[in-house]
Structures are given as structure tokens and as C-alpha cells.
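Q: prediction below, plus the sequence it came from.
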Amino acid sequence: MDSDGLVAIELSNDEREVLRHGLGEWGGPAHCSDALAVAMDFQSVTDLHEQRRRLRSALIANQPLSARDWRRILVATEFVFTSDVFGSGVDWPITTGYSDERTIAILRALQRTLGAALRQALYGQR
């Protein structure tokens, strides 16, 4: 973690793309309520849309983010991928080009990578 509290995490292109799509889907086929946005650690649906643009840009530019931002990106992607009520659900492969099987494998890798990197940055633990 740098002096600004930002964490640089090395991700593969596919990992970065799945997260980028995960944020992008909230501006497309996914429908978020304020309660769900708050559960994902945003202030509201409006805040989710404002933050997702910033977060997608940071992902594309491979910029470090705060631990909170990394968690929000992962949770938003998990929700939008799995939920057919709020998220993309069964349409995910059509809108993103990533099969369910490939996405699950990438999400599991992201959960491990982000979890380890954030534990190390925040607590000095691996």
C-alpha cells in the first residue's frame, strides 16, 4: 500500500476485463436498487454509476486503488454476474463474451488474488 492508501494489484488481462465488464453491466442490462447499491458499499444507485466510471477507467489504466474500491469492484462483479434479478445473470455470456465457466474460474482467481493482496496491504498478512 502506498502513502495514499492505494493498493497496486497485478491482474491478468482476463481478470481486469471481467472486472471491467462487471462494472459496465450496471450501466447496461443490470438494474440496481438503492438497497443493493448500499449493500455493495456505494451510497446509492447514483453513486454506483458515478463511481463505476471512475473505477473502470482506473482498471483500464492499471492504476492502484483503495482497498475499499477493490472490494466494491469485486462485489459489484459477483452480483452482476450471478443475479438474474438484479444483474446480467444468464445474459452475461452474451453481453460480455465470457462463458459462465470461464467467468467462475476468473472470479475464483480474483477472490484469491484480491483477498491476499488486501490482507497483505492492510494487515501485513498473506
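A: Yep, it's here.

Q: please count neighbours and contacts with C-alpha atoms only from this point.
A: Fine.

Q: in what helix or strand does the residue most central in space within the chain lie?
A: Closest to where the C-alpha atoms of the chain average out (Cα atoms, centre = their mean) is I73, at 2.4 Å. Secondary-structure assignment from DSSP states H and E places I73 in helix 67-82.

Q: what is that helix packed up against?
A: helix 13-24, helix 100-123 (3 or more Cα pairs under 8 Å, 6 or more residues apart in numbering; DSSP states H and E).

Q: which one of those is the most hemmed in?
A: Mean neighbours per residue, mean count of other Cα atoms under 10 Å, is largest over these for helix 13-24, with a mean of 20.

Q: then this one, side by side with the first:
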Amino acid sequence: MPRPSELLDAAECRFLARALGEWGGPARSGDAMAYALGFADAADLLAGCGRLAAELRGDLPLSAADWARVLLAAEVVFASDLVGSGTEWSTTTGWDDAESLRRLRSVQRKLGPVLRGQYGGRPGG
């Protein structure tokens, strides 16, 4: 599977890694949300986001299922004020909302081809 640097620029990788880190900080997930994001439960979400952030920073290849987990976890943590960082995003990350949205949209466009088989279902292992 592709390495992060083969799909995204460095700023996009930093954005995603930072977004994943929010799950261990201000963002909180119950088991149901974690499951919807492609993880077994809330504990798996925390561990998985830590692993995935490290793999992004290390430019290690991610499976299509892991790319789907990364993208969905970043989308939810950025936008949701109920379970994610939401309105506190810029305070907790230092990333401006407008710039974050531009990066997120760019990532969504670039990951489309990698995620084609993942749409509408739960990511597999």
C-alpha cells in the first residue's frame, strides 16, 4: 500500500497526525463512535490513532482500511463538537479552521482512489 509521502504533502500528513492526536486529548469517544470509525472500541481507537499517527510521521505504508480510519477519524475530530475537538480545534491544535478545512478537502480528494473499496462499509483489517 502507499506511503503517506506518495499520496500527500508534508503539511497534510502533519494535519492528519495532529488530528489523530486529538483523540487522546480533548476529543472523547465511546465504543459506538469508535466502532463507526473502524475500531473495535474506544480503547482500540486511542491505541489505533497513536499507531496511525506514528506511521504517518514515519512515512510507513498504510492499508486502505487504515487510510479510511485516518480520514474518518480526522473528519470527525475536526468537525464534531460532541465527540471531537470541534469549536476548540484551533485552540487545541494551533491550526486555523479555514486552513484546516482546506487541508482536509485536499486530503479527501487525494485519498479518493485509495479508498474506493472502503466507501459505505466498515474498514476491514
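A: That came through fine. Remember, it's a predicted structure, so these values are computed and weren't measured experimentally.

Q: let me see the TM-score of these two.
A: TM-score of the superposed chains, computed with TM-score structural alignment, normalised by the length of the second structure, equals 0.87; 115 aligned residues with a Cα RMSD of 1.2 Å.

Q: just list the residues touching the residue nearest to the centre of the first structure, thanks.
A: 19, 22-23, 55 (Cα atoms under 8 Å, 6 or more residues apart in numbering).

Q: what do we get in the second structure for it?
A: Alignment note (TM-score structural alignment): I73 of the first structure maps to V70 of the second structure.

Q: likewise for N62 of the first structure?
A: Counting by TM-score structural alignment, N62 of the first structure corresponds to D59 in the second structure.

Q: from D9 of the second structure, how far off is its match?
A: Distance check for D59 of the second structure against D9 of the second structure: by Cα to Cα, to the nearest Å, it reads 11 Å.

Q: who has more neighbours, these two?
A: D59 (16 against 13; other Cα atoms under 10 Å).

Q: ok, now which residue in the second structure is the farthest from the centroid?
A: For the second structure, the residue at maximal distance from the C-alpha centroid (Cα atoms, centre = their mean) is T91, at 18.3 Å.

Q: translate it into the numbering of the first structure.
A: So T91 of the second structure corresponds to I94, using TM-score structural alignment.

Q: mean deviation of the strand or helix carrying that match from the second structure?
A: For I94 of the first structure, the element it lies in under DSSP H and E is helix 92-96. Superposed on the second structure, helix 92-96 of the first structure shows a mean distance to its aligned partners of 0.9 Å (mean Cα distance after the TM-score superposition for the first structure).

Q: what's that helix in contact with?
A: By Cα under 8 Å, 6+ apart, helix 92-96 of the first structure touches 21, 81, 98-100.
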